[in-house]
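[1] okay, predicted coordinates and the sequence, questions at the end:
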Amino acid sequence: MEYGDDLAVAAGSDAAVAQRRKKRYHRHTPRQIQQLEATFKECPHPDENQRMHLSRELGLEPRQIKFWFQNRRTQMKAQHERADNCFLRAENDKIRCENIAMREALKNVICPTCGGPHTNDDYFDEHKLRMENAHLKEELDRVSSLTSKYLGRPITQLPSSMQQSLSMSSLDLSMGAAAAAMGGPSLDLDLLSGGGSSSGMPAAFQPVSDMERPMMADMATRAMDELIRLAQAGDHVWAKADNGGCCREVLSVDAYDTVFGKPGGSRGPDVHVEGSRDSCLVLLPAHALVDIFMDSSKWADFFPTIVAKARTVDVLVSGMAGRSESLVLMQEELHVMTPVVPTRELCFLRYCRQIEQGLWAVADVSVDLLQQRDHAAASRYYGAPPQARARKLPSGCLIADMSNGYSKVTWVEHMETTEGDNKNPINPLYRDLVLSGAAFGAHRWLAALQRACDRHACLVAASMPHRDIAAGVTAEGKRSMMRLSERMVSSFCGSLSASQAHRWTTLSGPGSSGGGGDDVGVRVMVHRSTDPGQPNGVVLSAATSIWLPVPCDRVYAFVRDENTRSQWDVLSHGNPVQEVSRIPNGSHPAASSISLLRGLNASQNSMLILQESSTDATGSQVVYAPIDLPAANVVMSGEDPSAIPLLPSGFTILPDGSGGPGSGSLVTVAFQILVSSLPSSRLNEESVATVNSLIGTTVEQIKAALNCSTTTH
């Protein structure tokens, strides 16, 4: 046999060994872990009959059951030993420090009678100090024993964060409070201290420890079971509600408490329950939707109008191909695109399960890691922690594969919110929209999902016909233009969040005092722009929200029409604009599209305007940004548009949530301007006055054009 044949045989042998090792590897599902953990708590050493029973019930081999219990006992023993070692090491260090302190004290002792070095052991009795230390240690052991009996676990397993908080002095707390009080925004407009940064989540959770994982799996399994029951429940749990002429399903809270055995009476008087269900068909296969939902980056990109930020804290179970039986811990911020509605910050478990062929379920449930150290408190996941303003109860969706690449999605949204946040309340203009559940309900999620799927389908179908007024646009040019517009919309949505990371300052103007009226005053925010695809320098964002007694579709048609743009666009100086090219951006091209506009003013021939208009059943938006002619040529030729700088402005249009005959529109107008290309420059009052005048003039011209200049809400 040739040398090459020997290598082939050896390689085949190694591959076979690797394959056998790979086959022996098995990852238990959350349901299996839940049952095994429950049995382990009752009986850490099951006999053969018990192992056989578990084997039949869980679909595992008896050897797998045996090895799991052996590994779990070893793991518990190692954890206890590590905890004890840490405790003993800390005690050893403490005694060593005491010895050093006593030796230093003995060196520096002065006799109180003569003022010379002390030679009498009566004044500083080291033996007396050691006796006192021994007494204190006995007292510590006694308190630790009582505490461990009360908590049901050794005191050495208390979280380090609790020990750190107990050791923090009152001086540290008062200084921290003072610093926080001094850190508020001021209209000196030296706002470059980090407020307005678009990166990072406000409060980052740490990855889950080994002791917390079984409890997390139990929570996820319970949430999945409840989600499936809610999604399939009938009229005894879900009631029909008429919201603005649209009939939707809302949760009957009393019926839910009865059916699911929840302690409804334990809710505080300031707790508001939002529960809704809806279903629709979307143009995307089920497995593709699951991939998007389980990836926090894709999740945020797919829902920019709802998800301000999202990140994966930890992957507890990777599952099969990252899908079935996957369990991840995620953190996100949900927003309404206006600076006057605070974001909802959530940390939750997301669990995916393939129920049967072509049917998937994705379940969410909030989790507070600060309470997870106590298993008894963690099992009561239903109750919202007092510090949380929003908590997601078992929610999610069922995704069923249909024919021709479609999926039927049944969405359940169930959340408890706590009112009374005096530091960042909901503005009265948006109160009806938020408290009615329309702002974060299932209907809005599905409308955004449908729009995103339609947009994705248009991006994939590069050969879809489109109207081109000027020169021909290739399929590559079309995709490049859509990618550039997608980045523009994502940047615009992210710039409007009212999160803790965005420090908006209210300028003097109508509604700025927090009273009534039909607008809320102009809010400004400034940040250093260093992200790719944005102009480098200091960027000033300004926005205001107004109420108009006009239907949403009428406002949307007015601001997106190039023929009426000169009536509100101050920067066009009253000159008309012409549409150069239009690309459909959804299943209804007449309602959703991406356009290139050109001003007919001779001095503006070198500038074009990229504009995306989109609408769905829950609201509309028009986003635009100026681009120069060379950048437009890059896009039209199909080149990579990621290096083209964009500074988007635009409008969001939402129903006011009243649902009555006099209902109108909530319109947010937002602008972004580059103050200086030097990152070290400061913002001046002239720039603020300019953007304040820009927004004020735009609002007044829109009101005048729609014949509602003097109307108040």
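    In hand now; what should we look at?

[2] hey, let's count contacts and neighbours off CA atoms from now on
    Fine.

[3] longest helix anywhere in the protein?
    helix 62-108 (DSSP state H).

[4] helix or strand right after that helix?
    helix 126-151 (DSSP states H and E).

[5] would you mark the buried spots in that next one?
    By neighbour count with 16 or more other C-alpha atoms under 10 Å, helix 126-151 contains the buried residues 126, 148.

[6] tell me the angle that helix makes with helix 62-108.
    Following axes from the mean of the first three to the mean of the last three C-alpha atoms, to 10 degrees, one obtains 150 degrees for the angle between helix 126-151 and helix 62-108.

[7] which strand or helix spans the residue most central in space within the chain?
    Centroid-nearest residue in the chain: Glu332, 1.1 Å away (criterion: C-alpha atoms, centre = their mean). Element membership for Glu332, per DSSP H and E: strand 326-334.

[8] what's in contact with stretch 319-335?
    Residues outside stretch 319-335 that contact it (C-alpha atoms under 8 Å, 6 or more residues apart in numbering) are 29-30, 201, 217, 220, 290-291, 294, 296, 305-318, 341-354, 497-499.

[9] 7 Å - rerun?
    Residues from elsewhere that reach stretch 319-335 (C-alpha atoms under 7 Å, 6 or more residues apart in numbering): 29, 290-291, 306-318, 343-354, 497.

[10] just stretch 582-593 next, same as before
    Contact partners of stretch 582-593, identified using C-alpha under 7 Å, 6+ apart, comprise 451, 454-455, 458, 466-468, 594-596, 612-615.

[11] want to compare, so here's the second one:
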Amino acid sequence: MRETINKACCLNCGMATTAKDGSTMAEEQQLRIENAKLKAEVEKLRTVIGKYPSGASTTGSCSAGNDQENRSSLDYHTGIFGLEKSRIMEIVNQAMEELQKMATAGEPLWVKSVETGREILNYDEYVKVFSVENASHVRPKRLIEASRVTGVVFLDLPWLVQSFMDANQWKEMFPCIISKAATIDVIYHGEAPNRNGAVQLMFAELQMLTPLVPTRDVYFVRYCKKLSVEEWAIVDVSIDKVEENIDTSLVKCRKRPSGCIIQDKSNGHCKVIWVEHLECQKSSVHTLYRTIVSSGLAFGARHWMATLQHQCERLVFFMATNVPTKDSTGVATLAGRKSILKLAQRMTWSFCHAIGASSYRTWNKVTSKTGEDIRVSSRKNLNDPGEPLGVILCAVSSIWLPVSPTILFDFLRDESRRTEWDIMSTGSPVQSVVNLAKGKDRGNAVTIQTMKSKENSMWVLQDSCTNTFESMVVFAPVDITGIQSVITGCDSSNTAILPSGFSILPDGLESRPLVITSRHEKSNDNEGGSLLTIAFQIQTNSSPTAKLTMESVESVTTIISCTLHNIRTSLECEDG
């Protein structure tokens, strides 16, 4: 079995290159692939919606470059889907006012939970304060999710604002939550260079890092406004007129006024108040994730804030020039450090992109010989130098474990315990030759681990990430010669890498509803464990025209089954 698995997992990673032209071409090629997919989605949306009214923009923005064109300024834009520009501005201004009140109000609008310490929206008070009509008669099958959280992020305010207004940057900032994002139409570009007053129609597909939770498609107008010298606000709101023109089967979620208030606190950090207020269709969710989704935690403000803080901290550590020696072992130069961190970031982004329920993927359910439910999906890589060419097979399984997320994360990221779960290590000792910190928490680090055996030596690049909401351990075998050149500072854009790894979430059983109302709500007083998603990817054939074989499927499902068994055994929860 091991011989079969080892054969299936040979990745033939590409070499790094120092040629700037090659790097640029690779990056442009990746952007073209992504932009082509997004443009196809936008065109499909336009086909469903119908023709734009006379004078409206007919070229959607699917990339950062297109956003710079002030092609649809408020001066001559006649509106979207029949809405006049004055009505659009009226809607977003009302949404901005509501966001500011939702962000700053205390009791009785927001009530602090005694059990969890989190704030809960008093929905009865909300209806009264904002004169909201009773939507239960209009949308009886919709659920309301509302949450608010405050935090500090270490990044400049202008950079934050730009990241929210650019669809590509926004998606890259939240790779574990956003699987697709596009600016469909720019209504007003805003004042240069800070985008004050910008208004744009956007689309996003929201995901969890598992195929078991359906994605949420949301269409909304985003409005960016400078409130004062040191304070900005970004509000999202779905517009009924847009939804009326879209096939109702496509509308899974709509945004009531949501967004964030960003306050510049100088010294390179900002205070952020995040409000998330969603109205979602009821949908079938796997029992494993039912609690964390129905409680509003999965797509709530806490998740967004934790991810934002993590990504901002990662960027600060990436840009740092005065890195202590203890935070950068095994790499002699700053260029080498940045090159390794950049490769690890691409690896983790690819992992997030590969394992969700996005419409990019088609998942088929298989049952392993040991009884685990496993989802498999295959794709063909024709010309992307960032991963091996040919047929790629991804297998994913999600389970519940009766251990805390912290214990599980520390176990999986610890190289001294890797042999306890990794069947590819063949019991050989594992050592870290590179260890780069990318956050204040010691769990946020990039390592290169060596596995030596009698037959050969294998190097593994590992990116471990943790925040107050979720954790990930992502890894991939790397070509030794190629990664050594990256360590010296060579560009990593053409380094082919195929990540596998783990996503860890709290199971949500300790949570409480994030909306209170006059209706009786049930609650669960049990403490929770962890939701673990494990994913393995293998290159089954170097030819893109090859057919997927059952032997390959059995190989990757065997890896999943053996790994899960080893994890349960090591953590003494075989019956989990």
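    Received the coordinates, thanks. All figures in this text were calculated on a predicted structure; none of them were measured in a lab.

[12] please state their TM-score.
    Superposed pair, TM-score by TM-score structural alignment, normalised by the length of the second structure: 0.81. Supporting alignment: 491 aligned residues with a C-alpha RMSD of 2.2 Å.

[13] and the contacts of stretch 582-593 of the first structure, which two are furthest apart?
    Using C-alpha to C-alpha, the two most remote members of the contacts of stretch 582-593 of the first structure are Arg451 and Asp468, lying 23.1 Å apart.

[14] please identify which of these two sits among more neighbours.
    The residue with more neighbours, out of Arg451 of the first structure and Asp468, is Arg451; 24 against 14, by other C-alpha atoms under 10 Å.

[15] state the number of residues packed around Ile262 of the second structure.
    Counted by other C-alpha under 10 Å, the residues lying close to Ile262 of the second structure total 24.

[16] the alignment partner in the first structure of it and Leu281 of the first structure, how far apart?
    For Ile262 of the second structure, the aligned position in the first structure is occupied by Ile399, per TM-score structural alignment. Distance check for Ile399 of the first structure against Leu281 of the first structure: by C-alpha to C-alpha, to the nearest Å, it reads 10 Å.

[17] got it, and Glu486 of the first structure?
    Relative to Leu281 of the first structure, Glu486 of the first structure is positioned 23 Å away (C-alpha to C-alpha).

[18] and if you look at Asp401 of the first structure?
    10 Å.

[19] if I pick Ala146 of the second structure, what's in contact with it?
    Residues near Ala146 of the second structure by C-alpha under 7 Å, 6+ apart: 121, 276-278, 514-515.

[20] in the second structure, which helix is the longest?
    Taking DSSP H as the criterion, the second structure has its longest helix at helix 20-49.

[21] ok, back up a step: what do Ile399 and Leu281 of the first structure both touch?
    In contact with both Ile399 of the first structure and Leu281: 407-409, using C-alpha under 7 Å, 6+ apart.

[22] name the nearest of those residues relative to Asp270 of the first structure.
    Of all those, Val409 has the smallest distance to Asp270 of the first structure: 32.4 Å, by C-alpha to C-alpha.

[23] so that closest one is in contact with Met402, correct?
    No: at 10.1 Å, Val409 of the first structure does not count as touching Met402 under the criterion of C-alpha atoms under 7 Å.

[24] those two: which is more packed in?
    Legend: neighbour count by other C-alpha under 10 Å for Val409 of the first structure and Met402, higher for Val409 (24 against 17).

[25] so what corresponds to the more buried one in the second structure?
    By TM-score structural alignment, Val409 of the first structure lines up with Val272 in the second structure.

[26] which residues touch its match?
    For Val272 of the second structure, the contact set (C-alpha under 7 Å, 6+ apart) comprises 150-152, 260-263.

[27] filter those residues by whether they're kept in the first structure.
    With the contact criterion set to both residues aligned by TM-score structural alignment, their matches' C-alpha atoms under 7 Å, the contacts of Val272 of the second structure that also touch in the first structure are 150-152, 260-263.

[28] turn the residues you listed into CSV, columns for secondary structure and distance to Lys454 of the second structure.
    Listed next are these as CSV, based on DSSP: H, G, I helix; E, B strand; the rest coil; distance: C-alpha to C-alpha, whole Å:
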residue, secondary structure, distance to Lys454 of the second structure
Thr150, strand, 53
Gly151, strand, 50
Val152, strand, 50
Cys260, strand, 55
Ile261, strand, 58
Ile262, strand, 56
Gln263, strand, 58
